[in-house]
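Engineer: Structure here, sequence nowhere to be found:
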């Protein structure tokens, strides 16, 4: 079943609204994990949402990322970031992430 593409405004609302619950340190929201500073450091994008949008990928959760066409997503990461794989990007984001209290 194909989902209707999400507008940037709806994506931001979804990312903000869905993440207002108590944060699980083992399940950090993608927009927090790949925050603006991280994306600017490792890519030419200001946000993870902009990165996904340019690649025509619709995903707001780790589960949705896992359902993307793996080869296309890996090639896109390799081309558009300083990483050669999603695992490398995710591992670096996790190691650099520190929640703001």
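Structural biologist: Yep, that arrived. Given the structure is predicted, the values throughout are model-derived calculations rather than measurements. Numbering: from 1, shown residues only.

Engineer: CA atoms for contacts and neighbours, from now on please.
Structural biologist: Noted.

Engineer: all helices of this protein, in order?
Structural biologist: 8-18, 30-33, 36-42, 48-54, 62-66, 70-80, 86-96 (DSSP state H).

Engineer: need those in CSV with distance to residue 24 and mean neighbour count, can you?
Structural biologist: As requested, those are exported to CSV (distance: least, Cα to Cα, whole Å; neighbours: other Cα atoms under 10 Å):
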stretch, distance to residue 24, mean neighbour count
helix 8-18, 13, 13
helix 30-33, 12, 19
helix 36-42, 20, 15
helix 48-54, 20, 17
helix 62-66, 14, 12
helix 70-80, 26, 15
helix 86-96, 13, 14
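
Engineer: one more structure, for comparison:
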């Protein structure tokens, strides 16, 4: 590897490390940052989180109203309208993809 290539690799790794430090600990991330248009198009029949939420007929307008959605009913909706078996699985996959994108992978 040339010295320039090695320098670029070191810079990339340092940049990734800085991003990982920024993600360390608790972070407030909104659903629309995690459930991107690309994620929804790849894993559901919807192109936006708004369309997905509207089709569910659940109230997603506030954290409190979202938490009031019965888990089993949300899981049924997710199972019928995505590649996932549950809301938890969908959220974990979206979160993982979000973190990978933030780290530059």
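Structural biologist: Good, I have the coordinates. Just so you know, these numbers come straight off a predicted model, no measurement behind them.

Engineer: Got a TM-score for the pair?
Structural biologist: Here the TM-score for the pair of chains, by TM-score structural alignment, normalised by the length of the first structure, is 0.66; 77 aligned residues with a Cα RMSD of 2.2 Å.

Engineer: what about the longest helix in the second structure?
Structural biologist: Ranking each helix of the second structure by length (DSSP H) puts helix 3-23 first.

Engineer: packing partners for that one?
Structural biologist: Helices and strands touching helix 3-23 of the second structure, by 3 or more Cα pairs under 8 Å, 6 or more residues apart in numbering; DSSP states H and E, are helix 87-103.

Engineer: Contacts for the helix it packs on, please.
Structural biologist: When contacts are defined by Cα atoms under 8 Å, 6 or more residues apart in numbering, helix 87-103 of the second structure is touched by residues 16, 19-20, 23, 33-35, 39, 71, 74-75, 78, 84.

Engineer: repeat that for 10 Å
Structural biologist: For helix 87-103 of the second structure, the external contacting residues (Cα atoms under 10 Å, 6 or more residues apart in numbering) are 13, 15-23, 29, 31, 33-36, 39-40, 43, 71-79, 82-84, 86, 104-105.

Engineer: try stretch 58-67 of the second structure
Structural biologist: 50, 53-54, 68-70, 73-74, 77.
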